[in-house]
Every structure is written in structure tokens, then in C-alpha cells.
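okay, structure incoming, though there's no sequence with it:
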């Protein structure tokens, strides 16, 4: 089981690094926001794997709060882009 946990951490770390590269390179603002959302989801994954590895399942509450916060941020950004697009057409 320990090998699976370390492999999960390694894959999540590689994914986080690649999404950080996407965050820096862009090219557009929505691409960067999607990269941030992916990073938030990967962080939830990190917390979940850590909760399993440490047998402290209270961390799952933290992961749930982070996931809900990231979702609300995505909804807020989508609404911002929608309003910005309407003003750009006028």
C-alpha cells in the first residue's frame, strides 16, 4: 500500500507541475483559470491521499471545503467572463 501512496504523490506532483506550466504559458485568461481549477483539484487529491496515508480522515473535511471553494471560484469567474463578453459586444 505504501508504494501506491508514493506513486500517487508522484503522479499528482507531476500533474501539478504541468498545470503550473500551463498557468504560466497561458495563452488566454480562460486557459489560466482552467489551470488554476486543475491545481485546486489536484490539491484536493493530495489532501485525500495524505488522509489515507496518515489515517487521519479529518483531512477529508478540509478537502471538501477546498473543492467547494474552487467550484464557487469557477462559477464566479464564468460569470465575470460572461458579463465582460456582453460589454465587449456593445
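Happy to help now that I have it. Keep in mind it's a predicted model, so treat the numbers as computed, not measured. Residues are numbered from 1 along each chain as shown.

only C-alpha atoms for contact and neighbour calcs from this point on.
Noted.

hang on, isn't residue 74 packed against residue 37?
Yes. Counting by C-alpha atoms under 8 Å, residue 74 touches residue 37, with 7.1 Å between them.

all helices of this protein, in order?
2-25, 29-54, 59-89 (DSSP state H).

in stretch 27-41, what counts as buried?
Residues 32, 33, 34, 35, 36, 37, 38, 39, 40, 41 are the ones in stretch 27-41 that count as buried (16 or more other C-alpha atoms under 10 Å).

quick check, central residue of this structure?
residue 40 (1.9 Å; C-alpha atoms, centre = their mean).

let's bring in a second model and compare:
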């Protein structure tokens, strides 16, 4: 293996560890958040972290379908965050 491949594998492993740590810390904020707004933001951050993990897995495995999956996760995460925030603020989602 070349030095560039070793560097790329090391960078991917470090990035996996950092994003998993961010996911765990977001989960702690989700459980211990003092307000509902903090919990919504923690849930949105967990969606972004999961998105990062899917993209990293696609880079690591060299499969392009993961990038399309990440777009679907991003859209679903955005819509669910907006719906949850509207429900907390107004008590209903559809007017």
C-alpha cells in the first residue's frame, strides 16, 4: 500500500471516531436537555451526524449509492425537524 492510502484510511478511522463521539454527546443532550427546544436541536444534530456516518461509509467502501441515501436522510431529517418544532410551538402540524 502507498502512503496516501494509509493516510486516507487513518483519516477515515479518526473521522468515524469523532462523529460517533458527537453522536453520543448529542444523545446525552437529547436525554438530559432542559427544554423541548434543546431536545429538538439534539435530534436534528443526531440526524446530521448519521448523515455524516453514511457518507463516510460510502467513502470507505467506495459505493456511490450511499450518497443518494444521504440525500434522502437529509430531506427526511429536515421535514421531521420542522414538523416536530411546529408541533411543539402550535400543538398541531397541519393548519
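Nice, I can see it. Since the model is a prediction, treat every value here as computed from it, not as a measurement.

overlay the chains and give the TM-score.
TM-score of the superposed chains, computed with TM-score structural alignment, normalised by the length of structure 1, equals 0.88; 84 aligned residues with a C-alpha RMSD of 0.9 Å.

so which of the helices of structure 1 is the most surrounded?
helix 29-54 (a mean of 18; mean count of other C-alpha atoms under 10 Å).

residue 34 of structure 1 and residue 7 of structure 1, how far apart?
According to C-alpha to C-alpha, to the nearest Å, residue 34 of structure 1 and residue 7 of structure 1 sit 25 Å apart.

with residue 28 of structure 1 instead?
32 Å.

hang on, the earlier thing: what's the farthest-apart pair in the buried residues of stretch 27-41 of structure 1?
Greatest spatial distance in those: 32 and 41, 14.2 Å, computed using C-alpha to C-alpha.

counterpart of residue 74 of structure 1 over in structure 2?
Mapped onto structure 2 by TM-score structural alignment, residue 74 of structure 1 lines up with residue 81.

hmm, I typed the wrong one, I wanted residue 42 of structure 1.
Match for residue 42 of structure 1 (TM-score structural alignment): residue 49.

which ones are touching that match?
Residues in contact with residue 49 of structure 2 (C-alpha atoms under 8 Å, 6 or more residues apart in numbering) are 19, 20, 22, 23.

if we can go back for a sec, and the residue nearest to the centre of structure 1, how far from residue 31 of structure 1?
From residue 40 of structure 1 to residue 31 of structure 1 the distance is 14 Å (C-alpha to C-alpha).

same check on residue 46 of structure 1?
Distance from residue 46 of structure 1 to residue 31 of structure 1, counting by C-alpha to C-alpha: 22 Å.
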